[in-house]
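> Got a predicted structure plus its sequence, pasted below:
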Amino acid sequence: METIGNERGGSAEAPHRATAFGTKAQAYAENRPSYPVEAVRWALDPVTDSGSPDLRGLAVLDLAAGTGKLTEVLVAQGAEVLAVEPDPAMLAELSRRLPRVQTLSGRAERIPVPDQSVDAVVAGQAFHWFDMDQAMAEIARVLKPGGVVGALWNLEDVRVPWVAGLAEVSELPRDLETWQEDQSTLAGHEPFGSVERAEFASPQQLTSEAFVARTATRSSLIVMAEDERAQVLARIRGYLRACPETANGSFVLPTVTGVDRAVRGQGD
């Protein structure tokens, strides 16, 4: 999970953090969670044939695709996917894992594809990095009229007391609360209509070390001084050893996948 709250305003350190992932591309691919099919299908429902069992025939642009976590789900559902990602190390890892997927180097603010060329644009854990005015204008440009944009987030469920305690010990943001309370990043951009929002339970089976490894791929930790990062990860290990729900080293992490979607108007 990546922080969605404190970077939306474009903090001074956000550009540095945004470029940090490439140094951990393989670890990111190995430890970050995937996305539930139900959430992906809901995001694309406005452009999906209601009778279709999959996403065949849909041209989908995965924006800021990273190592291909969301791309992989789309491909498995039959979509024709174009993955766009600015970080060369992340893009190389995506190509290694999904060699048949078409990839392009590019950013949300300047998407390297023709006008009205895709049915849908999606992004997983990424919209908080974008300059939203520029990005939404570009997304509108590349979408066909009636196309859909979807933002997906994997969010630890801090409504569960022991998960809230883990967030407190790690001093990491409570992203589910931020997502639920804040207006969608997709809101207020023409020519898109109103934003729809849905939540999907996506519990994840993890070991303590797998959770620590996942946390270490967060941008805020990647850019930390080594000793500070070690202290944060040590606190997390200590909490997991002491917490009854996680003490045996294997546990189910309550997680919610939040999805926002908006449909592009039919005009030019």
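Yep, it's here.

> Every contact and neighbour count from this point should use C-alpha atoms.
Will do.

> just the strands in this protein please.
Under the criterion DSSP state E, the chain carries strands at the ranges 59-63, 80-85, 102-105, 118-124, 143-156, 196-201, 204-207, 250-253, 255-263.

> putting a second one here so we can go through both:
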Amino acid sequence: MDQGERLLHASSFGAAAVAYAEHRPDYARAAVGWAFEPAPGPRVLDLGAGTGKLTATLIASGAEVIAVEPDPAMLTELRRSLPAVRALSGSAEAIPLPDASVDAVLAGNAMHWFDMAVAGPEIARVLAPGGTLAGLWNVMDDGTEWVAGLARVGGSAAVGPRDTPAGWRAETAGMHLPNTGGAARFSSPQQAEFPHGQRRTADSLVATLATRAGLLVMPEREQEAALGRIRGYLASRTETVRGEFILPMLTAVLRVQRL
């Protein structure tokens, strides 16, 4: 994906902010705990916070959270659902916080949108020595046969390369902070995956997939056709044809520590 396409996809979520808040999953508690485990204190920045999916899980863990989000519509939803949270307009490339002001920087399904050549030094600036930077991604567990079929039918717009465990491992294997241009250094990346799941119906799973960037940027007719194929597939499977079911997932984490 080139820079222009990346920006188009990254900026697509505001148009679906309400649906995103309603349908996107939260994050496995164990994954969140592991993500900032090495951090020496409780001050956590949720960077690219969206509508607050990760923010809410961080608050439940007892962290003191500041949320930063660039999209006005997403930020509005975050403030509506979590009015007590300090939620600021900003981005990974321009973080509106003082130097060394947080013990951990976490990003939920967002780090792949950052321009790390610019965001790396900014993250290093606000992160206290010994602090942790971690990206978290919810991925579908395609080790389950019907989920693997859904990925094939939905195509890359609905279930992209990083939306399955193998794809996520391949994409993030080389993802790390670039040279910050200063004295800050970071440890080698660590990866971990934690079982998770989301209770869905066929309709709500279609609504969840409809908030994916690849579908949001599609022409309306193509989007409707893709969602129609997914509906047809879910209607053909005994696991998903009626009532609620659990969509098997993993919360995958990539973590580095500021030295």
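Noted; the coordinates are in hand. Since this is a predicted model, take the numbers as computed values, not measurements.

> one step back: can you lay out the strands of the first structure as JSON lines showing mean neighbour count and distance to residue 7 of the first structure?
Shown next, in JSON lines, are those (neighbours: other CA atoms under 10 Å; distance: least, CA to CA, whole Å):
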{"stretch": "strand 59-63", "mean neighbour count": "25", "distance to residue 7 of the first structure": "18"}
{"stretch": "strand 80-85", "mean neighbour count": "23", "distance to residue 7 of the first structure": "19"}
{"stretch": "strand 102-105", "mean neighbour count": "16", "distance to residue 7 of the first structure": "23"}
{"stretch": "strand 118-124", "mean neighbour count": "24", "distance to residue 7 of the first structure": "15"}
{"stretch": "strand 143-156", "mean neighbour count": "24", "distance to residue 7 of the first structure": "15"}
{"stretch": "strand 196-201", "mean neighbour count": "16", "distance to residue 7 of the first structure": "21"}
{"stretch": "strand 204-207", "mean neighbour count": "15", "distance to residue 7 of the first structure": "26"}
{"stretch": "strand 250-253", "mean neighbour count": "16", "distance to residue 7 of the first structure": "25"}
{"stretch": "strand 255-263", "mean neighbour count": "23", "distance to residue 7 of the first structure": "18"}
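
> Tell me the counterpart of residue 248 of the second structure in the first structure.
Alignment note: residue 248 of the second structure maps to residue 254 in the first structure; criterion TM-score structural alignment.

> what about that match, how many neighbours?
Applying other CA atoms under 10 Å, we find 18 residues neighbouring residue 254 of the first structure.

> Neighbours of the residue nearest to it when sequence neighbours are not counted, how many?
Spatial nearest neighbour of residue 254 of the first structure, chain neighbours left out: residue 203 (4.7 Å); criterion: CA to CA, 6 or more residues apart in numbering. Number of residues near residue 203 of the first structure (other CA under 10 Å) recorded here: 16.

> How about the contacts made by residue 203 of the first structure?
252, 253, 254, 255, 256 (CA atoms under 8 Å, 6 or more residues apart in numbering).

> now the fourth one: how far from residue 87 of the first structure?
For residue 255 of the first structure, the distance to residue 87 of the first structure equals 27 Å [CA to CA, to the nearest Å].

> With the first one instead?
From residue 252 of the first structure over to residue 87 of the first structure the distance is 32 Å, taken as CA to CA.

> of all the contacts of residue 203 of the first structure, which comes closest to residue 142 of the first structure?
Within the contacts of residue 203 of the first structure, proximity to residue 142 of the first structure (CA to CA) peaks at residue 256, which comes in at 29.4 Å.

> Test my guess that that closest one contacts residue 159.
No. Residue 256 of the first structure is beyond contact range of residue 159, at 10.5 Å (criterion: CA atoms under 8 Å).

> I appreciate the help and will end here.
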